[in-house]
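>>> sequence first, predicted model second:
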Amino acid sequence: MYKKTLALAVVLAVAPASALADTVFGVYAGGQFWDADSEGEYAFASNVIEPNFENESQSSYYIALEHPVPFIPNIKVRENSLEVTSDYGKNDFSHRDYIFYYEIFDNDLVSFDVGVNAMDFDGSLWVLGSDTIGRQDFSVVVPTAYVAARVGIPATDWTFFADASALSAKDSKVQDAQIGIEYRLVDNLAVDVSLNAGYRHSVIELDDVDDIYSDVTFKGPFVGVEVHF
């Protein structure tokens, strides 16, 4: 995967500037409420824990900057709150995404972005060790490939969209994908406002990160809003 990511970077570096740059500066900000079902297990040292996760609503919000400067990637920063209560206490798989991407294709109906996403985990788990229950913190940055696509329905205010970040290396796998539909509620020269809904699926399999091993999944429907200045 790391070789594939490097190859992608080389391709982007030699791609035509007109294909990589946005035509105007744009700031996007949005948020999402996610009715996520949680399942899986995790381990600390030699103790495998299969907690009874409680399904809870999660949240995500982001800000993105797109610009016309050639070869410089657009950037999106997204906060993902993934806190879930188990038999032992509150477990935290929250992370921040640093997404650097290029617009390979972009018009009024179809757009396609590619790039990389540095998923910065800074979480904690309630674990069982030596017959005692305690909290174990973990921190890791996972680099992933990133793709996103949008397809508008002609002569309407509706757009289908999807994006995904994924990495599989050795015994670790991290992926976060969503698909949905968007409705442009406000569309003028000053500001655009869109409502969206869809389905999101996230898998976090970490192998020996600060003595933590995890295999957890979050999945379910979401609703959100986006503002474009």
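That came through, no problem.
>>> going forward, measure contacts between C-alpha atoms and count neighbours the same way
Will do.
>>> residue 145 and residue 7 touch, don't they?
No. Counting by CA atoms under 8 Å, residue 145 stays clear of residue 7, with 11.2 Å between them.
>>> between those two, tell me which one has more neighbours.
residue 145 (22 against 12; other CA atoms under 10 Å).
>>> then this one, side by side with the first:
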Amino acid sequence: MKKINLSIVVLAAAGAFAIPAQSAVLLGAKIGTDAWYAGAKTNDIHVDDASIQSSYYIAFEHFIPLIPNAKVRYTGVASEKSKTDFTQYDFITYYEILDNNLISFDIGLNLQKFTGRFNNLNFDEWQPNIYSDVRLGIPTTLVSLFGSCSVGSYNETNTVDGEAGILFTLGLVAADLNFRVGYRIQNYKFNYFGTNNGKFQNNGFFSGIAFAF
């Protein structure tokens, strides 16, 4: 029988108890894109030199208790030599535990959708994850440190997708303009292909731009 890692349920409950700390913002949105210079390993074999891959995301935040905020992210993954080419969609719901100029912390659930090819085998699967995001502001500067991670274990498929880096925020009239640089790693063990080994790692530096309204 398929079983979801119990830790997902526990952290989801913890997020529910933290609802009163939801941000005081009435309505907000974030939209951004990253260019990711990443190289891939398939089944522990280095198969591709680094190449530019893309990621896009949009998030909505509100003041309504009990209802989580939402974020959707698209990532395109390609490894030509191993005939691996798939898209990853992250459907994230989260609560803001802390949100001020010095620290912000979000926690929630991420339902990942994978569709495409792995080692020339087609797959179309969903994966539940725990999601967390943290930002630490550096006082008297426009710079902050950030990190986010999605971790899941379901039906012998294990996924880790994490990133960390530096964020520079420039305040505009109607929005904040954010520039960011960092490092991202995907470390996956897919159990979708029977006896075939489904290990995949994709990692490298990225840079991006985002608007926060």
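Received, thanks. Bear in mind that the values here come from a model prediction, so they are computed numbers and not experimental data.
>>> how alike are these chains, TM-score-wise?
Overlay of the two chains. TM-score (TM-score structural alignment, normalised by the length of the second structure): 0.90; 210 aligned residues with a CA RMSD of 2.1 Å.
>>> report the separation between residue 193 of the second structure and residue 122 of the second structure.
9 Å (CA to CA, to the nearest Å).
>>> and the gap between the most centrally placed residue in the first structure and residue 204 of the first structure?
Note on the first structure: the residue nearest the mean C-alpha position is residue 176, at 5.2 Å, using CA atoms, centre = their mean. Look at residue 176 of the first structure and residue 204 of the first structure: by CA to CA, they are 9 Å apart.
>>> quick check: longest helix of the first structure.
As assigned by DSSP state H, the longest helix anywhere in the first structure is helix 2-14.
>>> average offset between it and the second structure?
Helix 2-14 of the first structure, aligned to the second structure and superposed, deviates on average by 2.1 Å (mean CA distance after the TM-score superposition for the first structure).
>>> that helix maps to which residues in the second structure?
Alignment note (TM-score structural alignment): helix 2-14 of the first structure is matched to residues 5-17 of the second structure.
>>> what's that stretch in contact with?
66, 94-95, 97, 107-109, 129-130, 152-154 (CA atoms under 8 Å, 6 or more residues apart in numbering).
>>> neighbours of the residue mapped onto residue 166 of the second structure from the first structure, just the number please.
Using TM-score structural alignment, the partner of residue 166 of the second structure in the first structure is residue 181. Number of residues near residue 181 of the first structure (other CA under 10 Å) recorded here: 18.
>>> now do the same for residue 85 of the first structure: its match in the second structure.
In the second structure, the residue equivalent to residue 85 of the first structure is residue 80, according to TM-score structural alignment.
>>> whichever strand or helix holds residue 71 of the second structure against the first structure, how far on average?
Using DSSP states H and E, residue 71 of the second structure sits within strand 69-79. By mean CA distance after the TM-score superposition for the first structure, the fitted strand 69-79 of the second structure averages 0.5 Å away from its aligned residues in the first structure.
>>> helices of the first structure, start to end?
So, for the first structure - with DSSP H - the helices run 2-14, 17-20.
>>> who does the shortest one touch, helix- and strand-wise?
For helix 17-20 of the first structure, the helices and strands in contact under the criterion 3 or more CA pairs under 8 Å, 6 or more residues apart in numbering; DSSP states H and E are strand 95-106.
>>> quick one: the strand it packs on aligns where in the second structure?
Taking TM-score structural alignment, strand 95-106 of the first structure hits residues 88-99 over in the second structure.
>>> residues contacting that stretch, please?
For stretch 88-99 of the second structure, contacts defined as CA under 8 Å, 6+ apart pick out 15-16, 18-19, 21-23, 68-77, 104-115, 131.
>>> switch to 7 Å and redo it
Contacts to stretch 88-99 of the second structure, defined as CA atoms under 7 Å, 6 or more residues apart in numbering, come from residues 15, 18-19, 21-23, 68-76, 104-115.
>>> drop anything exposed from these.
Neighbour-count burial (16 or more other CA atoms under 10 Å) applied to those gives 15, 19, 22-23, 68-75, 104-114.
>>> what's the distance between the closest residue to residue 85 of the second structure other than its chain neighbours and residue 64 of the second structure?
Leaving aside its chain neighbours, residue 85 of the second structure sits nearest to residue 78 (4.4 Å; criterion: CA to CA, 6 or more residues apart in numbering). According to CA to CA, residue 78 of the second structure stands 39 Å off from residue 64 of the second structure.
>>> which of those two has more neighbours?
The residue with more neighbours, out of residue 78 of the second structure and residue 64, is residue 78; 23 against 15, by other CA under 10 Å.
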